[in-house]
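Student: Sequence and predicted model, in that order:
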Amino acid sequence: MKTVTVSQMKQIEKNAAESGLSYTQMMENAGARAADFLLAQTPPARSAVVFAGKGNNAGDGFVAARLLKKAGCEVTVVLTDGLPQTADTCRNLEKIQAMGIPVFDFLEETAAVTAQLKNACVAVDAIYGTGFHGALRQSMRLVTEVLNAGGRSILALDMPSGVSADTGEVSPGAVRATWTMAFDSLKPAHLLEKSIPFCGEIVPVDIGIPAECHEILE
């Protein structure tokens, strides 16, 4: 698996979309890999809380939530920054709502979120993915503090929230993941000494992007 920057990954995804693999399908594939991974653990995930931001990383998390629910897992979704802002992510939120999966707003229902976490064996970090840089806002640090507390396993989708994918810089309050799932390609922070402790075990996964879509990196 190659190591690529965030901008290179965006180009790879654009190449894939132009070759016929839609962004919608890439999101579906990413979420499916996350759900499959959690269900393959020993013991398999029986209860999960998905923390979702408002970008496409949240969409990956919504897909995972839907597929975990279909597999018999008890699932709760937490919106950490209001409603999602991309079309694919909004559609996947509608799908999980139609299934009756509970959706909480963190800022308005913090106590309920904390209660849900007490009964969960795993949490999914689908807040920022590779879109994070700089420092976590105070409101988001409240989210990551709750997410990090309790000692349960955490699966970060593409990158732990609070870690910059390109530089490996770690914001105070960053998520400390048990596993980080690297979609399609590794990112620099997956390999940098300062960010590795926050990534935990790196799990590289294929999301269906054809090999020729990576040729820009040659």
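Tutor: In hand now; what should we look at?
Student: From here on, just use CA atoms for contacts and neighbour counts.
Tutor: Fine.
Student: Chain neighbours aside, what residue packs nearest to G168?
Tutor: A189 (4.3 Å; C-alpha to C-alpha, 6 or more residues apart in numbering).
Student: take a look at this one as well, against the first:
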Amino acid sequence: MKAVTASEMRLIDQTAITEFGIPGVVLMENAGRELARQIALRISPVRDRSICIFAGKGNNGGDGFVAARHLVNQGAQVKVCLVGKKETLTGDALVHFETIQRMEIDVLELAGERDWDKAGIAVTFADCLVDALLGTGFHGPLSEEMNLAVDLINAAAKTVIAVDIPTGMDADTGQISGKAVKAAYTVTFGLPKQGLYIHPGAAYAGQISVIDIGIPRHLMESSEIRQNITTPGHIQRILPVRPVTAHKGDCGRVLLIAGSQGMTGAAALAATGAIRAGAGLVTLGIAASLHDIMEVKLTEVMTRPLPETVGGSIGVKAIPYVEQMVKQTDVLAIGPGLGRNEDTLTAVREIVKSNEQPLVLDADALFAMVDNTALLKETGGLAVLTPHSGEMARLTGLSVAEVNQERIFIARQAASDWQSIVVLKGPCTVVAFPDGEIFLNTTGNPGLATGGTGDVLTGIIAGFIAQGLSSHDAAVAGVYIHGLAGDLAARGRMIGMTAGDILPEIPQAIHMACHRKGKYNARITHGKIRYTE
């Protein structure tokens, strides 16, 4: 599913109006009618229920006016709290406001202190609050009146439904300017706004419903829209299908260079992640002194001892051995727990430079790329980089705060500059392709915030590439399956969940993704797809 910026959605709306002749007042009618239907679903039965709609002066408020009319027709008791004076309304919103006035729907203009007191009373007795204050055009700090409205809504402890986006959220970045409405549900029109999935905004959006309002389909599927929400249907289409005649050689060969003294666990997690993702053969190259340990620890993974440094990590003498092994593999993954000995980092850079296979770089291999990202253009195979925000900050010279402020923009720019696929990990992991295409992930949970989970992801992506997926598809599917396995592992035990808990859930996650029409139902909550039996 495509996701849009605020400017992209405005252009789509305007094109529908000017080129297809769909009046704006009709689009607003469709949006408000569908909003009313969603409200009725959330507080069913709607008859005799008290609903308070907070409306602004723009199109967002207009959607609220239409919804008010339809809800009244269904027997609800509706009060519209208009922030500002009705004389300031214009355009399509004014048309629909005049209609609710003719229907004598209760409208309270919030222009003075007594009006706000009346609104507080209305909120106290309401069954549901609707945030139709500000839409996707909002940027910067809220006005004093909007701050009052947001405080009133958030303090009410009622079911809150936001229209298009919660007021106070930036539709493009998900950033919150001071405060924002905390919604249980967000009803967004046409296409989802990308900021709904990026934290902190995702925590304010609640369960997201994307509603068709009659915009021509090809406008919403335009190739010029470069952001996508990763959906179960997309993953189902791209996951590898294993024929009944398959043997281990058909399922791909992964070469993993990982581990060092004190960090053998990272190597084990990544290697097992590749096996669990379906790779036929996985070989781990590790410092010679650690080889015997891994022989015992990893039953299904082949191990190869490599020349090492004094500190127990691979050194430059390992380069020819790795280069030879790469020739018999389908993908090279390098970095988990590798260590930061200068000899090791030099070896990583030389291996990247000479490599001719698809490449996955994580952890200490990313550290080796600091001030050396030009090497990524020299490697013979397309590289997939999997940095978290701290690693991305180091690679780009930015602060972590700056990375988190503009995650989509920074991931996209880095992918273009480095001509690599960038997997910017975190809540709503961003997968960026060199051509500017973006995928926003919808699985995962805070239980994944523990050491080793990134190593598992490295293994999953490498395992998918080995099975024949393009690096692009493997990155998107790998992130999704990794998050879904984390969701399965977290059921009833999110706190204290370990990276090792994810590994046995990977096959089940793949099965669920491949058979999404089975007994599992999906819903999007806080920008993530949740599964229930």
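Tutor: Okay, I see it. Since the structure is predicted, the reported quantities are computational estimates derived from the model, not experimental observations.
Student: hang on, the residue nearest to G168 of structure 1 packs against G162?
Tutor: No: look at A189 of structure 1 against G162 with C-alpha atoms under 8 Å: they stay out of range, at 11.3 Å.
Student: Pick out whichever of these two has more residues nearby.
Tutor: Between A189 of structure 1 and G162, counting by other C-alpha atoms under 10 Å, G162 is the more crowded of the two (30 against 25).
Student: That one matches what in structure 2?
Tutor: Using TM-score structural alignment, the equivalent of G162 of structure 1 in structure 2 is G168.
Student: Its match against V181, yeah?
Tutor: Yes: the criterion here is C-alpha under 8 Å, and G168 of structure 2 meets it with V181 at 6.6 Å.
Student: What segments of structure 1 are helices?
Tutor: Taking DSSP state H as the test, the helices found in structure 1 are 6-19, 23-39, 56-70, 87-98, 110-118, 138-148, 196-199.
Student: correct me, but V456 of structure 2 touches T272?
Tutor: Yes: V456 of structure 2 is within contact range of T272, at 7.5 Å (criterion: C-alpha under 8 Å).
Student: out of the two, which sits in the more crowded spot?
Tutor: Counted by other C-alpha under 10 Å, V456 of structure 2 and T272 do not tie: V456 has more neighbours, with 29 against 26.
Student: in which helix or strand would I find that one?
Tutor: Assessed by DSSP states H and E, V456 of structure 2 sits inside helix 453-466.
Student: What range does that helix cover in structure 1?
Tutor: By TM-score structural alignment, helix 453-466 of structure 2 lines up with nothing in structure 1.
Student: quick one, which of the helices of structure 1 is nearest to G168 of structure 1?
Tutor: G168 of structure 1 lies closest to helix 196-199 among the helices of structure 1, at 8.3 Å (C-alpha to C-alpha).
Student: In that closest one, which residues have enough neighbours to count as buried?
Tutor: By 16 or more other C-alpha atoms under 10 Å, the buried positions in helix 196-199 of structure 1 come out as 196, 198-199.
Student: What span of structure 2 is it aligned with?
Tutor: With TM-score structural alignment as the criterion, helix 196-199 of structure 1 aligns to 202-205.
Student: Mean per-residue distance, that stretch versus structure 1.
Tutor: In the superposition against structure 1, stretch 202-205 of structure 2 averages 0.6 Å from its aligned positions (mean C-alpha distance after the TM-score superposition for structure 1).
Student: Mind putting the helices of structure 1 into TSV with distance to T130 of structure 1?
Tutor: Below are the helices of structure 1 laid out as TSV (distance: least, C-alpha to C-alpha, whole Å):
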stretch	distance to T130 of structure 1
helix 6-19	7
helix 23-39	14
helix 56-70	8
helix 87-98	16
helix 110-118	25
helix 138-148	16
helix 196-199	12
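Student: So which of those helices is the most surrounded?
Tutor: Stretch with highest mean neighbour count among those: helix 56-70 (a mean of 26; mean count of other C-alpha atoms under 10 Å).
Student: what range in structure 2 matches that helix?
Tutor: With TM-score structural alignment as the criterion, helix 56-70 of structure 1 aligns to 59-73.
Student: The matching stretch vs structure 1, average distance?
Tutor: For stretch 59-73 of structure 2, the mean distance from the matching residues in structure 1 following superposition reads 0.4 Å, by mean C-alpha distance after the TM-score superposition for structure 1.
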